[in-house]
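>>> Predicted model follows, preceded by the sequence.
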Amino acid sequence: MPTKAQAFRALHRGRESGDPLVLPGPWDAMSARAFADAGFPALATPSAGVAASLGHEDGATPAKEMFAAVARVARAVDIPVSADVEDGYGLPPKELVARILQTGAVGCNLEDTDGATKVLKDPRRHADWLAEVCAEAGEELFVNARVDTFLRGVSDPAEAALRIRLYVEAGAGCVYPISVPSAQLPLLREATDAPINVFASVASASDPSIAELGRLGATRITFGPGLQRRTQAAVADIARELYEKGPGRAKL
């Protein structure tokens, strides 16, 4: 019987165009169970969604709290979980991999923006660091290397393609050009045979569908904090409704 890590890696292989792997992003144990019960084969925690659930701004969650939150998610379900651990919190590769594996996660997102300065890291130095992480991870952890060029205002797809090639050569199992315009996705698909993760919006009906993103080159779809924010908005609606129905409210 394959391990969770092997099963998660296999989910990225042999996918038909138009049928990408869809990974909802749980922010706590309850949401993880809901997504697992719905039938999804794996989950991917979003750092921004987890941060919001813990009362932090995006990017401000202490590493200890993030790892503990991921552990609660992984413990709540029987399916593979991938963890967004931002830029690795400055941890050495050996310690970073050990701490991720201790949570029960079998995959991780690692971005190429410096968490302290919010500036893109040098791609070659970052690739060298990723190579150390991947060497430590072996087959136990599936690394998704986030490419932040579009997010940081670098619109030239050649820069994203360069980083993609470097990170795949370093051992990343998947690459994530976050905020890539859908029209440029086929250009990045030509740059690599590796799986490509693409962000999908849950708020705009005008954005490409999941199937269309798959046809453009996406292997895997995630939603960032979109699902947590949609849930938060629903809770806010319920709260307003309850408040308005409270004793004496109709007289105000």
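Arrived safely, thanks for sending.

>>> use CA for all of it now, contacts and neighbours both
Noted.

>>> can you map out the helices along the stretch 101-250 of the chain?
123-137, 157-169, 185-191, 210-216, 226-244 (DSSP state H, counting those that start in this stretch).

>>> Off-centre distance for stretch 89-97?
18 Å (CA atoms, centre = their mean, to the nearest Å).

>>> what sits up against that stretch?
Around stretch 89-97, the neighbours that count as contacts under CA atoms under 8 Å, 6 or more residues apart in numbering are 63, 88, 115, 129, 132-133, 136-137, 141.

>>> Next one for the comparison:
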Amino acid sequence: MSDTSVYKCFRALHERDGIFVIPNPWDAGTARILASMGFEALATTSAGLAFSLGVNDGAVPREQTLANCRDIVEATDLPVSADLEKGFGDSPESAAETVRAAAMAGLAGCSIEDFTNRNDRPLYEFALAVDRIEAAVEAARSLPHDFILTARCENFLRGNPDLSDTIARLQAFEQAGADALYAPALPDLETIRTVCTSVGRPVNALMGTPGATYSISELAEAGVRRVSIGSAASRVALGALMKAAREIREAGTFDLMTEGATFAELSEIFTAFE
């Protein structure tokens, strides 16, 4: 797929009727595995990358994050959106600069969130949060190609389950020009439905968190247009490793080591990309 086609394809996924799933690989290998399964687009995961590097989410600098993004972009011909956290800075210009850098990495889109990465004041003040999205949108619109800017409100994920403020922020982000909207960790389908009906842009829902086990059809009925899984796949993989290692240490047996993907399965997938 040509570069131009990638950007047009990602835009078309958001504009067509129905819902689509955008799973989250954390390296080139997992990107190719997911692409081989028929998914139409991919999204990176900041936490999945961090865990693979042995650090906490939010601890990976922009340059290293974008290098990982480039690896994932180059691994397949699918459009890729990146989880770029708060844009690696507090100012609107930091968000704009990150969007421009994301485009240079070959990404078809990215998300910018309102989480400050501070426990004492987890979300940016409303006006600054909107200014940051406005700057990110302006940077996206200045690019020579299409770019999907997703604006995230982190209230529910950061222990502040304020639905009114969440909706107000998402509506302001929409007015600022965001292409897609995202409020991770909404507690139930009714809340998801309320968010979807309160805005006019496509809404992304996060699955793979505790209690978030709704089916694709249930999410579609609630009005969701895009579904991501964040760090869930990486945690599934790491959880399997921990469980198998625990068996070796505690039971002295290796039964779980036989449950992984076979060498032949992985070789077949990766050979197709040569």
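Here it is on my side, so go on. Being a predicted model, the structure only gives us computed values, none of them experimental.

>>> TM-score for these two?
Comparison of the two superposed chains (TM-score structural alignment, normalised by the length of structure 1) gives a TM-score of 0.88, and 242 aligned residues with a CA RMSD of 2.1 Å.

>>> thinking again about what came up before, between the helices of the stretch 101-250 of structure 1, which one is closest to Arg13 of structure 1.
Closest approach to Arg13 of structure 1 among the helices of the stretch 101-250 of structure 1 (CA to CA): helix 210-216, 13.4 Å.

>>> what residue of structure 2 matches up with Glu140 of structure 1?
Matched to structure 2 by TM-score structural alignment, Glu140 of structure 1 sits across from Asp146.

>>> what does Pro186 of structure 1 give?
By TM-score structural alignment, Pro186 of structure 1 lines up with Arg193.

>>> residues near the aligned residue in structure 1 for Tyr214 of structure 2, how many?
Structural alignment (TM-score structural alignment) places Tyr214 of structure 2 against Pro208 in structure 1. If you count neighbours by other CA atoms under 10 Å, Pro208 of structure 1 ends up with 14.

>>> Could you pull up the contacting residues of Pro208 of structure 1?
Ser182 are the contacts of Pro208 of structure 1 under CA under 8 Å, 6+ apart.

>>> Would you reformat the helices of the stretch 101-250 of structure 1 as JSON lines and include distance to Pro20 of structure 1?
As requested, the helices of the stretch 101-250 of structure 1 are exported to JSON lines (distance: least, CA to CA, whole Å):
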{"stretch": "helix 123-137", "distance to Pro20 of structure 1": "24"}
{"stretch": "helix 157-169", "distance to Pro20 of structure 1": "19"}
{"stretch": "helix 185-191", "distance to Pro20 of structure 1": "13"}
{"stretch": "helix 210-216", "distance to Pro20 of structure 1": "5"}
{"stretch": "helix 226-244", "distance to Pro20 of structure 1": "18"}
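
>>> start to end distance for stretch 202-211 of structure 1?
Across stretch 202-211 of structure 1, the terminal residues are separated by 14 Å (CA to CA, to the nearest Å).

>>> and the counterpart of Leu170 of structure 2 in structure 1, how many residues sit next to it?
Under the alignment (TM-score structural alignment), Leu170 of structure 2 pairs with Ile164 of structure 1. For Ile164 of structure 1, the count of nearby residues is 27 (other CA under 10 Å).

>>> I'd guessed Ile164 of structure 1 sits against Asp148; true?
No: using CA atoms under 8 Å as the test, Ile164 of structure 1 is too far from Asp148 to be in contact (10.6 Å).
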